[in-house]
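Visitor: Kindly generate the corresponding structure for this input.
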Amino acid sequence: MGESPRIGNSVGADVMRGVAILMVVVYHAFGSFYGWHLPWDGWLRNFSEPRSETLVWFYPVSFGWAGVSLFFTISGFCIHYSYLRAGKFDPGQFYWRRFWRIYPAYLISLVLFAILFGYSHLTYKGMSQILSHAFFIHNFGSEGFFAINPSFWSIATEVQLYLLFPVLLFIRGRLGISATLVILFIVACGWRIIAISNWGLPEHPIDWVWTFPLMTWFDWSLGALVAERSFQGRRAFKNPGLWLPASLLLFVLSTFYKPLTVFSFTLAALASAVALDASLYVRWKSWWAWGLVFIGTISYSLYLWHQPLIPYLINRLKTISGSSFVAWIGLVPLLLVGGWVSFQIFEKPAVAIGHRLRRSRRRADS
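Guide: All right, here's what the predicted structure looks like:
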């Protein structure tokens, strides 16, 4: 069977989750002040007349959005591996656990940011945004995609991928995981054809059209492939020393040529799947790895709150310290403290409530 993965304690996945949230936080922090990407000159990136000279010097930071691809891959891995360990799919239990893990903390963040940014329930626009976010459908159009909290789009997409999970299991049960991925890739390419025909090429891969569930379903399922192979005691990518640099190179090149950006998110997911697969075989003992495990543990709370708070925190820290350097150095520790507090007072209690209610219901039924 070969080398066995060390996934009993999910250290590799937690480390990768920590990497993903740091990529996203740094990207949002940098982009809020210096720009999100370089402009296009026809079908190529324009480096001669950049929107921000700083963005040119720190251009790798602009790839931080790929942390979302990594998040999707990790999610597909964790969800599918849990199913494989259980040996069956219980829809009631699955969606019950997902609800209490995601929704209470999300709803609190949604309500507070809606109030903070003036989305009044007394207006049609405000109420439509609040309700579309509450029901995770705001990512089905440009008007709601970045509304209230721009980071919320990926949570909606994630929930929609949970709803598609039984379909993935149905196809996999009849054709196997490899054929399932082929089918999902064909579906994703079909959506790309529809998208290009109706909306043209994207200015940036993070857009409602280019992160639609029918496209990102394949990306999420790459994590399921890693889970399947790991459960069998095999590597999903037998030569990561070749797969990882090759997939990273293709990802970077795709971002320079506009027609290829329709595959950028998927190429980032492929590189993420290779990295995740390799991480399962690493003995994580260093202090920084366990620091990433901690950050990965609070990553959901950190994700819920960080983006709208970044400009406010940077400006406040600049005012207090009188130094931009101090403000940037102090940003991440403040966000980590806030994420830990949210994890302790919102996430953990909600999950505990869900467990207690589930046990009470089982006792009542027995």
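
Visitor: use CA for all of it now, contacts and neighbours both
Guide: Noted.

Visitor: can you tell me the helix or strand for S247?
Guide: helix 240-254 (DSSP states H and E).

Visitor: So for whichever strand or helix holds N315, what gets flagged as buried?
Guide: Element membership for N315, per DSSP H and E: helix 299-321. Of the residues in helix 299-321, 299-308, 310-311, 313-314, 317-318 count as buried by neighbour count, 16 or more other CA atoms under 10 Å.

Visitor: hmm, which two among those are most spread apart?
Guide: Y300 and K318 (27.0 Å; CA to CA).

Visitor: burial of S154, as a residue count?
Guide: 22 (other CA atoms under 10 Å).

Visitor: residues contacting it?
Guide: Neighbour list for S154: V68 [criterion: CA atoms under 8 Å, 6 or more residues apart in numbering].

Visitor: The structure of the following sequence is requested for comparison with the preceding one:
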Amino acid sequence: MKSLNIPYNPRIDQLRWLAATMVFLFHFYLEWRGLGGPGVTSPWFGLITEGHTGVGLFFTLSGFLFMQIALHQTVINYGDFMRNRFLRIFPLFLTVFLVATSIGRDKFQPQDIFYVLTTNLGLAPTSLSVITGAAWTISLEFLFYAIFPFLARFAMERGVRYLLSLILLLFFFKVAAFTVNENSTHMYFSTFVGRFDQFLIGMIGAMLYQQKKAALHRAAPWLVPVALLLALANSALQAKTASFGQHPHSAFWIIWSTLESTAWVAVILAWVSFDKALPAWLERVMNHGGKISFSFYLLHMAVLHVFAVGARMAGYAGKVTWHDLLYMLPIAYGATWALSALTYIVIEEPFLRMRRGYGKAKTVPLASAA
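Guide: Okay, here's the model as predicted:
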């Protein structure tokens, strides 16, 4: 997706595609296991069995991209920035929220409308149905948007040390929260305390990229495989040490999001620095996947759930084998892609055309934009 405020970099869209695909594979694997499909035991398949790590990549990528924009523009109009963010995410998100409230109409309370701001907390309508469950991340994204111009201002004034200080403060909050929350894993997974350091690490990555751009581009051919191996090893470590859903109160999760995001920012830095062209068809597919990744992310759980219900009705439950994967996975992925392309065209794109620039290059610090 092209921004109005920074030159288009297809590598960003390709990383969005990767993040959405990993989350899809994670939920496909869960539905597959629910149908009685065979599982995998090796932690080296962690990018699938712990594919929720794609959310960490999304969050880190948000911090990286918006800090890149801030460094490029140096002046951000807060009102126009928030207007663009609203137009980017709210139309489709509101659609999903209304689907959730429709499903839960018999239990809906008037105050539940406020969950539109906090889908990651409590008994949000979107979290009561598997087909809208992915919407929990949107509240954290929007919180980041709301304070990003200020974070960018302070980071540009004080340097990377300011963001590192915030990460240290968040670490204290994580430790303190661990001592009083019996379900700390879910807390770290879906709240400000557990996730906000990932946005900050992405911002640090953008500042490092600005400072070391030439060196990163020279080193990219070997940095890419090293960074991907780091991400793979990190997911394997999580799968082996504290797999999601199996350890409700694990101390490992105090450092989990920081480790995860550090691996992903390495991948981001390596990939955006990688200048060698991929095959043209692959570039087009990945770029388009990145363009529709928001729709893909919000809708994939609904497609997978309907797919699994259909498989049960067809008598597949308890009978699926690895051979069935050869057609089940492509069909589910293709159906999700097609539906996402449709919602992008009819819901996302018309509002995206209403965006406008929110920054301009200037020689004064970002402080003047607050």
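
Visitor: Got a TM-score for the pair?
Guide: Superposed pair, TM-score by TM-score structural alignment, normalised by the length of the first structure: 0.78. Supporting alignment: 325 aligned residues with a CA RMSD of 3.1 Å.

Visitor: And the helix holding N315 of the first structure, what does it pack against?
Guide: helix 11-34, helix 91-116, helix 324-342 (3 or more CA pairs under 8 Å, 6 or more residues apart in numbering; DSSP states H and E).

Visitor: nearest to A364 of the first structure, of these?
Guide: Using CA to CA, these put helix 91-116 closest to A364 of the first structure, at 15.9 Å.

Visitor: Just give me how far the closest one sits from the chain centre.
Guide: 16 Å (CA atoms, centre = their mean, to the nearest Å).

Visitor: Now do it against helix 324-342, angle only.
Guide: 140 degrees (axes from the mean of the first three to the mean of the last three CA atoms, to 10 degrees).

Visitor: what angle sits between helix 91-116 of the first structure and helix 299-321?
Guide: 20 degrees.

Visitor: Which strands and helices lie in contact with the helix or strand that helix 91-116 of the first structure is followed by?
Guide: Downstream of helix 91-116 of the first structure, the next assigned helix or strand under DSSP H and E is helix 124-134. Applying 3+ CA pairs under 8 Å, 6+ apart, we find helix 124-134 of the first structure packed against helix 91-116, helix 142-145.

Visitor: Between those, which one is closest to L357 of the first structure.
Guide: That would be, of those and by CA to CA, helix 91-116, which comes in at 10.0 Å.

Visitor: Buried residues in that closest one, which are they?
Guide: W100, R101, I102, Y103, P104, A105, Y106, S109, L110, F113, A114.

Visitor: Quick one: those residues as a markdown table, columns for distance to T266 of the first structure too.
Guide: A markdown table is the format used below for the buried residues of helix 91-116 of the first structure (distance: CA to CA, whole Å):
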| residue | distance to T266 of the first structure |
| --- | --- |
| W100 | 29 |
| R101 | 26 |
| I102 | 24 |
| Y103 | 27 |
| P104 | 30 |
| A105 | 29 |
| Y106 | 26 |
| S109 | 29 |
| L110 | 28 |
| F113 | 30 |
| A114 | 31 |
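
Visitor: What residue in the first structure is paired with T118 of the second structure?
Guide: Taking TM-score structural alignment, the alignment pairs T118 of the second structure with I137 from the first structure.

Visitor: Actually, T41 of the second structure.
Guide: So T41 of the second structure corresponds to V56, using TM-score structural alignment.

Visitor: Its match in helix, strand or coil?
Guide: With DSSP: H, G, I helix; E, B strand; the rest coil as the basis, V56 of the first structure sits in helix.

Visitor: Over to N139 of the first structure?
Guide: Using three-state DSSP, the structure places N139 of the first structure in coil.

Visitor: and it, how far is that from T157 of the first structure?
Guide: Distance from N139 of the first structure to T157 of the first structure, counting by CA to CA, to the nearest Å: 7 Å.

Visitor: Now do the shared contacts for those two.
Guide: F212.
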